[in-house]
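[1] Have a look at this prediction, sequence included:
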Amino acid sequence: MSDPAWQTIHIHREAPPKPVLGAPCNGCGQCCLVEPCPLGMVISRRRRGACAALRWDEGQRLYRCGVVSEPAEVLGPRWRWLGPLAARLARRWISAGSGCDAELELAPGDRAG
């Protein structure tokens, strides 16, 4: 049986390092790679593991919540009309603008340069 305190996540090589608790979000994506927010759980149909709505922004070299940045794409044509509401909910559930609240630590040496 595996230790529930340990989880392997796959982070884009160019993603910024996780900021310290309370510091502004820098798009490292680690929180959403570990588990989805409540809305992400609905979209991803899972409680653990990477959120299906998480998007890598190649131009800015950081992760973004797809429900916030491109809700129509994430929700698809059938649910596109829910985009504005879903984006508001996602911003609330990911605590947008209030600083990093992810109490995560990478094991030493896990981050390739």
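    Structure's in. What do you need?
[2] contacts, neighbours, all on C-alpha from now
    Noted.
[3] Assign residue 26 to helix, strand or coil.
    Secondary structure for residue 26, judged by DSSP: H, G, I helix; E, B strand; the rest coil, is coil.
[4] let's bring in a second one:
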Amino acid sequence: MHPTIIHIHTDAPPKPAWGAPCNGCGLCCLSEPCPIGMLVSRKRHGICKALRWSDEVNRYVCGMLLAPAEVLGWPAQGLLSRWLAPWLARRSRRWIAAGLGCDAHIQALPQEPGP
């Protein structure tokens, strides 16, 4: 497997240990989308379209949990936003296995300085 360069927010927390609670490091979602992320991003590799940086808590958060209508491009006052978005946010929590611990099999290494 070839190393991939992933640009991580400088204030992002370090990746937790395998199985430890998610701390919003973003490493997993920056490298490849989860199953729900694959649907909304329409890709299997690279940054998930739903990934958001939160300045309030200095961590990455899943837009499908917080604002699925925004991620999907639905009008803010539309029927889908009012009725389906809250249901989708609840389902997304289950689909991304929120709260079950870190399952990312990747390591973050600092980029070596160039010449």
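    Right, received. Where do you want to start? The model shown is predicted, which means the values in this text are computed figures rather than measured ones.
[5] Superposing both, give me the TM-score.
    The TM-score (TM-score structural alignment, normalised by the length of the first structure) is 0.84; 107 aligned residues with a C-alpha RMSD of 1.8 Å.
[6] Now do the helices in the second structure.
    27-31, 35-41, 63-66, 68-72, 79, 85-95 (DSSP state H).
[7] Make TSV out of those and add mean neighbour count.
    Formatted as TSV, the helices of the second structure follow (neighbours: other C-alpha atoms under 10 Å):
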stretch	mean neighbour count
helix 27-31	21
helix 35-41	18
helix 63-66	22
helix 68-72	19
helix 79	11
helix 85-95	16
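[8] Identify the residue of the second structure aligned to residue 68 of the first structure.
    Residue mapping for residue 68 of the first structure onto the second structure gives residue 65, with TM-score structural alignment as the criterion.
[9] so how far is residue 64 of the second structure from the nearest residue to its match once chain neighbours are set aside?
    Closest residue to residue 65 of the second structure apart from its sequence neighbours, by C-alpha to C-alpha, 6 or more residues apart in numbering: residue 89 at 4.6 Å. From residue 89 of the second structure over to residue 64 of the second structure the distance is 6 Å, taken as C-alpha to C-alpha, to the nearest Å.
[10] Then residue 96 of the second structure?
    To residue 64 of the second structure, residue 96 of the second structure is 9 Å away according to C-alpha to C-alpha.
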